[in-house]
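Chemist: Have a look at this prediction, sequence included:
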Amino acid sequence: MNKILITGGAGFIGSHLCDELIGKGYSVRVLDSLIAQVHGAGAERPAYLHPDVELVVGDVRDKAAVLRALKGVDAVYHFAARVGVGQSMYEVNEYTDVNNRGTAVLLEALIESPVKRLIVASSMSIYGEGLYVSDNGNIVEDASRPLKQLKASDWELYNDGQPLKPIATPESKKPSLASVYALSKYDQEVMSLICGKAYNIPTVALRFFNVYGTRQALSNPYTGVLAIFASRYLNNKAPLIFEDGEQKRDFVSVKDVAKACLLALEVEEAAYEVFNIGSGNSYTVNEIASKLSKTMGVEVEQNVTGEYRVGDIRHCFGDISKAKRILGFEPEVNFEDGLKELAEWLEEQVAVDNVDQAKEELAARGLTV
């Protein structure tokens, strides 16, 4: 395999993958629509995109554009997607059209122009709540929080009245789809695996946890939480933290994610498998807000809202033992070093803070409690 296509490859994760692939001697083409919410109005080729990347500006829903982009390609990374839980709950048609139908268009094109490997970007959001264990040692896969409990600001999860303890979530946990975004990512994953098996296209699904690093779209209020917090800090505003801020997540460097993506291409045993891609660690949202402010040298108090957003979950962090065992994946960037690199990049960035507007849009639709 030599020529690689990345749909959505001009974005955050895709552009880092371009660097990784080109550094390993691959030839890379990118198909990207350069949407305004990510790249700004009237966007042109991003300055950070590797100069050796062949950029094709086009929409993954346009089959003719996809077929042109596939010409001469040996493998495909499918990253093109609308991203964000909150926005997906009111832009239902847009998220379904880009994520679900866009994947269907790509798969039909691959039937006509098959490749040697397809790697699809999935998401930890498909798990809904992560895995929990009760006091008596029973594993609980289907934990949930009733609305009455959330309105009482009781944030944790219970089983028979006893509090549950979150534990690392493996790929074997059954999905619990709590948002339109989660549904669309699961649809992308399953459609790709079904068609891959049917047409003998070795397919790999990577369930990314909370990816952070340079090149995230700081003015997009529905992107990763660290980018949203960074945007607030750059504008001397407190980050908005929902619930009590003690919800736990797995934060993984985009550089480690790019390495995992390369392994998914090159490791033969990865075919038709699903992998969690995370750091194997967990932090509370309060912790990461505090660590980021200190690293950036910003003294702004956190704004813990005590509100709940429809589609949000309490705890979810990844069990990455399968990726270690089969892919040979080992995260190398510790959180403090990753934050330092992010902070250095942020010193030269300007962010338009759209967080308050996004919060108002959710509240106006009854999507916050």
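Modeler: Done, it's in.
Chemist: alpha carbons only for contacts and neighbour counts from here, please
Modeler: Noted.
Chemist: ok, Pro170 touching Asp319?
Modeler: Yes. Using C-alpha atoms under 8 Å, Pro170 makes contact with Asp319 at a distance of 4.8 Å.
Chemist: so what sits against both of those two?
Modeler: Asn276 (C-alpha atoms under 8 Å, 6 or more residues apart in numbering).
Chemist: put this beside the first:
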Amino acid sequence: MSKNILVTGGAGFIGSHLCDELLRSGYNVRVLDNLSPQVHGSDSKRFPNGNRPSPPDYLNKDAEFIYGDVRNKEVLEGALRGIDAVFHLAAIVGVGQSMYEIESYMSVNNLGTAVLLEALIKKPVEKIVVASSMSIYGEGLYKTTEGKLKVGAMRSLEQLKKGVWELYDSRRGSILRPVPTPESKTPSLSSVYALSKFDQERLCLMIGRAYNIPTVALRFFNVFGTRQSLSNPYTGVLAIFASRYLNNNPPVIFEDGNQMRDFVSVYDVARACRLALEVQKAQGRVFNIGSGHAYKIREVADKMAQVLSKENLEPVIRGKYRVGDIRHCFADISLARSVLGYKPAVSLEEGLVELSGWLSGQIAQDQVDSANSELEKRGLTI
């Protein structure tokens, strides 16, 4: 079994929890992270000792930390010395921002993956596990009123301008019903971020196959939990809501708040990552990692308000569409259950209670309004 593990992006939200999971299971862990200011804050926080970079306090002290960028060949080759397996989590995350910071997203996500894979061709490892995303699906899977699967359903610009949010069966004029989305659904890339994540998983699987390096891709759905950046307005929706509530501002919701997503605990995601490493028959495959449950965004905002005692802050329903957004998508996790033995253990409700305890000791810089203004200025909201 692989014992020495490199986690790129390991000082981040998901990566740090993965480090804990691996260390608990007896692995030796090395982290490579550039401590991006969008995630980790200002230089004074990232470099409290002058020029010497310091990882966040929450990063497990038993993990070896290397400060560096995955695009830097020299640093990367050093990080790979003595490594048996790699978790590739290093990436910029954000649907809206990706539509105008195109170079950054393609550089970090695509070029970073290419540099890593070239290094692994020279020095193969026993396994690669790459973090992909549910965003590659675009819209989730739908059925007609007759129960027939509807593939490739999309919303027109015309209907979005009118505030008609649901997807319709063009033949019958009836609303399509969202159903769990399996890995077999054809990708429909609706943002630069989605394209970059699809490229990451395809590159890893392709090179893994060509050079006989066992590779697994995990498509994460909406991951939530402690340590998620609260000052990054492009991060997960629950962290964005939390940032608003902590600053006594109401959460801002696009469309009508009835769009559905799958929220999965970061603890379950970390366990899924370890299983992908350990299960032999997972190699060469792609797995959805979610909770298997669908929640309306407005419903989730209300649940968070309740645990934070912020019920007085009613969500602002904008009635606008953000370019790159989709209506409904939630996971079919049956493949991960059957192959990996993956079983989500933390419900949204349980996770929110723990999250509220962590949030009580946090300070968040609310940048949601400025981020939304940037999208509007660029014509990326309708």
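Modeler: Perfect, thanks for sending it. Quick caveat, the model's predicted, so the values are computed rather than measured.
Chemist: what TM-score do we get after superposing?
Modeler: Remark: TM-score between the superposed chains equals 1.00 [TM-score structural alignment, normalised by the length of structure 1]; 369 aligned residues with a C-alpha RMSD of 0.5 Å.
Chemist: Comparing Pro170 and Asp319 of structure 1, which shows the higher neighbour count?
Modeler: The neighbour comparison of Pro170 of structure 1 against Asp319 (other C-alpha atoms under 10 Å) goes to Asp319, with 22 against 18.
Chemist: which residue lines up with that one in structure 2?
Modeler: Under the alignment by TM-score structural alignment, Asp319 of structure 1 pairs with Asp332 in structure 2.
Chemist: With Gly306 of structure 1 instead?
Modeler: Gly306 of structure 1 maps onto Gly319 in structure 2, by TM-score structural alignment.
Chemist: What of Arg68 of structure 1?
Modeler: Under the alignment (TM-score structural alignment), Arg68 of structure 1 pairs with Gly78 in structure 2.
Chemist: Secondary structure element for its match, which one?
Modeler: helix 73-79 (DSSP states H and E).
Chemist: mean shift of that helix relative to structure 1?
Modeler: Superposed on structure 1, helix 73-79 of structure 2 shows a mean distance to its aligned partners of 0.7 Å (mean C-alpha distance after the TM-score superposition for structure 1).
Chemist: contact partners of the next helix or strand after that helix?
Modeler: Moving toward the C-terminus from helix 73-79 of structure 2, the next helix or strand (DSSP H and E) is strand 85-88. Strand 85-88 of structure 2 has contacts (C-alpha under 8 Å, 6+ apart) with 2-9, 125-131.
Chemist: next one: stretch 322-337 of structure 2
Modeler: 95-96, 99, 134, 138-141, 165-167, 178-183, 190-191, 221, 254, 259-262, 287-294, 342-343, 375, 380-382.
Chemist: cutoff 6 Å now
Modeler: 139-140, 180-182, 190-191, 259-262, 287-288, 290, 292, 294, 342, 380-381 (C-alpha atoms under 6 Å, 6 or more residues apart in numbering).
Chemist: what do we get in structure 1 for Leu277 of structure 2?
Modeler: Per TM-score structural alignment, Leu277 of structure 2 is aligned with Leu265.
Chemist: Next: Met99 of structure 2.
Modeler: Under TM-score structural alignment, Met99 of structure 2 pairs with Met89 in structure 1.
Chemist: residues near the closest residue to that match other than its chain neighbours, how many?
Modeler: Distance criterion C-alpha to C-alpha, 6 or more residues apart in numbering; nearest residue to Met89 of structure 1, sequence neighbours excluded, is Val180 at 5.9 Å. Neighbour count for Val180 of structure 1, taken as other C-alpha under 10 Å: 23.
Chemist: now swap in Val300 of structure 1 and tell me
Modeler: By other C-alpha under 10 Å, the burial measure for Val300 of structure 1, its neighbour count, is 15.
Chemist: Please identify the helix or strand for it.
Modeler: Judged by DSSP H and E, Val300 of structure 1 forms part of no helix or strand.
Chemist: From Glu347 of structure 1, how far out is it?
Modeler: Val300 of structure 1 sits at a distance of 17 Å from Glu347 of structure 1 (criterion: C-alpha to C-alpha, to the nearest Å).
Chemist: Please apply the same query to Pro221 of structure 1.
Modeler: In terms of C-alpha to C-alpha, Pro221 of structure 1 sits 19 Å off from Glu347 of structure 1.
Chemist: Neighbour count for the two, which is higher?
Modeler: More crowded of Pro221 of structure 1 and Glu347, by other C-alpha under 10 Å: Pro221, with 26 against 10.
Chemist: Not counting residues beside it along the chain, what's closest to the more buried one?
Modeler: Val355 is the one closest to Pro221 of structure 1 (C-alpha to C-alpha, 6+ apart), at 5.1 Å.
Chemist: so what corresponds to that neighbour in structure 2?
Modeler: Looks like Val355 of structure 1 aligns to Val368 there (TM-score structural alignment).
Chemist: just Arg207 of structure 1 next, same as before
Modeler: Match for Arg207 of structure 1 (TM-score structural alignment): Arg219.
Chemist: just checking, that match touches Val130?
Modeler: No. Applying C-alpha atoms under 6 Å as the test, Arg219 of structure 2 and Val130 come out as separate, 8.8 Å apart.
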